[in-house]
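[1] only the shape, not the letters, is given here:
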């Protein structure tokens, strides 16, 4: 049997994996010594209380199908290893299966940066939803976020702009931990912007301790049906978070100039040959100031597409260099997939 300290650490690992909805096959049900973390009735109850039975799961639940698979996997492991199974585990599984007719297009994923700090995102249950891939969080965004956590000095007191922000993981973590002066999320898809606004509100307003705090933090004031082209949140520390519609194919130079960014960030934006020219065009405009710099994180799914991106950067006279220092892992994702981080600047 594992020590109490080891069991607590392993339970925390499973908690973070469960709420970030990693593949069931990748869940770490055993500690470093090979002991299962739910060998006793008490451990099983603790595991349930930290996951499917927790307040966090009630407020911001992972998809129902994921919860069902999670509890089913625990039951299967218990049966295979002849562990006595607590009543709460059976009851939890029965309750979840009883809800199988419930249908939802959205779920929540909660990403823990530390035991006391996390970011919760509303995401789509489908990889492609409403004609966009922007309603899910991808590997390169997690990689860029890990890099940002280790390089806070690059972002501190800076005007930061993100291209193709998606659901907002990178920007929310940077806003919370890296102290930028302003952070501007941008995207062009209406449904992405709507969900992004929900996620920014969820992770900022939620922390307010009084009605006055709420008024200071939430300056957007938009309703579900309002235009999503611009939204601004101001915090009590003076920092400002903005959400803005930006179409790479239809932007104006004045629009980009008004953004006034020191650091430009982007992740998983190099995937479609048709968008490479517009992407580099907007990057070129944003980098027109000699002091501006960009960091682009890319999952290398297609070597040809990535090579074309580099060629287009060269034609626009944008300097690029690969940032090879691999950041300390914080999130769970496939580390075997090639991810490259480029630093861009004007010549």
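    Cool, the structure landed. Not measured: the values here are computed from a predicted model.
[2] rest of the way, CA atoms for contacts and neighbours
    Fine.
[3] for the chain, just list every one of the helices.
    4-19, 41-50, 55-59, 64-80, 87-98, 139-150, 152-155, 169-177, 190-204, 211-217, 253-259, 273-286, 303-315 (DSSP state H).
[4] would you list the ones you listed in TSV and tack on mean neighbour count and distance to residue 238?
    Listed next are the helices of the chain as TSV, based on neighbours: other Cα atoms under 10 Å; distance: least, Cα to Cα, whole Å:
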stretch	mean neighbour count	distance to residue 238
helix 4-19	19	31
helix 41-50	17	35
helix 55-59	13	29
helix 64-80	17	39
helix 87-98	14	44
helix 139-150	22	21
helix 152-155	16	16
helix 169-177	21	12
helix 190-204	21	14
helix 211-217	15	10
helix 253-259	12	18
helix 273-286	18	24
helix 303-315	15	36
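[5] put this next to the previous one:
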């Protein structure tokens, strides 16, 4: 029974669609079990300190009430009605949080409640980033002792946090070009560090710094990297000299293909032919994706789809197809 409640808690805290939360109709939802469920979800310490979107919490409580009524439960816990009344009176804020519980560790992410804010979509957590995070967790050895650079990190920093907390890379650098996005990445990273890990750090991580995580020093940085002006960031990339390049959901507009390809080429030129690029992409338009793939091939890259089955460390929020690819320099041309 506890594992069922734990599953509901994990899905609730990570903000999955309500219809993907299975409230088992075979369970006896007596007064005590209802109280336990509310304490593990809406009244969870994580949600009280860093609350999920109010609309989402209201939807969850209404869904829970409907399920209990379908089960013809005679006594519905007062706390459910109380919390629903409270949440209905609360206004949605500009930002909300999601919490991902993995093994004995957790990651909390602050994101915008709007798809677009201040001219950027980079403050939302997108499904392709969830899929890439899941891929990283299933392939930790690919990132052990590696130097990793992420392009177009967006404002959540989730992928960087997964690398820092769950893997053992030697260096992790995240990058984007929007000031608000870069600041939110910094805040999310700091929010997820323990006090001892934040010693000697300033309020911003937008510098080349060192973090002591699990008693191991790791180089970390957040780069202001515009794809069309990659030359401005060359010195930092030279210091990093990445072994692994990452990107999630960066293929959405044909107008950015040329600068993105140029940026990828420059990183490979700095890092050398052994660099591996993992790309996670929501395939919204196969025509658009094929155009990008063809550009990669024209520029001497080989792109291969990775057969990947999500183990749901992170719950995908969409039914749209997400694929993960490995991109390398074409070996024949390198030779």
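    Ah, there it is. Only a predicted model underlies this, so the values are computations on that prediction, with no experimental measurement involved.
[6] about what we covered before: could you dump the helices of structure 1 into CSV with distance to residue 110 of structure 1 added?
    Shown next, in CSV, are the helices of structure 1 (distance: least, Cα to Cα, whole Å):
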stretch, distance to residue 110 of structure 1
helix 4-19, 5
helix 41-50, 13
helix 55-59, 9
helix 64-80, 14
helix 87-98, 20
helix 139-150, 13
helix 152-155, 22
helix 169-177, 10
helix 190-204, 11
helix 211-217, 21
helix 253-259, 30
helix 273-286, 30
helix 303-315, 30
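[7] can you say which of these is nearest to residue 104 of structure 1?
    Among these, helix 64-80 comes nearest to residue 104 of structure 1, with 8.6 Å by Cα to Cα.
[8] and the closest one, how far from structure 2 on average?
    Superposed on structure 2, helix 64-80 of structure 1 shows a mean distance to its aligned partners of 1.6 Å (mean Cα distance after the TM-score superposition for structure 1).
[9] read off where that helix ends up in structure 2.
    Mapping helix 64-80 of structure 1 onto structure 2 (TM-score structural alignment) gives residues 54-70.
[10] likewise for stretch 140-151 of structure 1?
    Using TM-score structural alignment, stretch 140-151 of structure 1 pairs with 128-139 in structure 2.
[11] quick one: contacts of that stretch?
    With contacts defined as Cα atoms under 8 Å, 6 or more residues apart in numbering, stretch 128-139 of structure 2 is touched by 143, 158-159, 162-163, 166-167, 248-249, 279-282, 308, 310-316, 322, 324.
[12] of these, grab the buried ones for ChimeraX.
    To isolate the buried members of those in ChimeraX, using 16 or more other Cα atoms under 10 Å:
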select :143,158,159,162,163,166,167,248,249,279,280,281,282,313,314,315,316,322,324
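[13] report how many residues lie close to residue 54 of structure 1.
    14 (other Cα atoms under 10 Å).
[14] surely residue 121 of structure 2 meets residue 115?
    Yes: counting by Cα atoms under 8 Å, residue 115 is a contact partner of residue 121 of structure 2 at 5.7 Å.
[15] for the stretch 201-335 of structure 2, which segments count as strands?
    209-213, 216-224, 244-248, 276-282, 301-306, 322-329 (DSSP state E, counting those that start in this stretch).
[16] among those strands, which is nearest residue 269 of structure 2?
    strand 322-329 (10.1 Å).
[17] what range in structure 1 matches that closest one?
    Counting by TM-score structural alignment, strand 322-329 of structure 2 falls onto residues 339-346 of structure 1.
[18] buried residues in that stretch, which are they?
    Neighbour-count burial for stretch 339-346 of structure 1 [16+ other Cα under 10 Å]: 339, 340, 341, 342, 343, 344, 345, 346.
[19] that one against structure 2, how far on average?
    Mean for stretch 339-346 of structure 1 is 1.4 Å (mean Cα distance after the TM-score superposition for structure 1).
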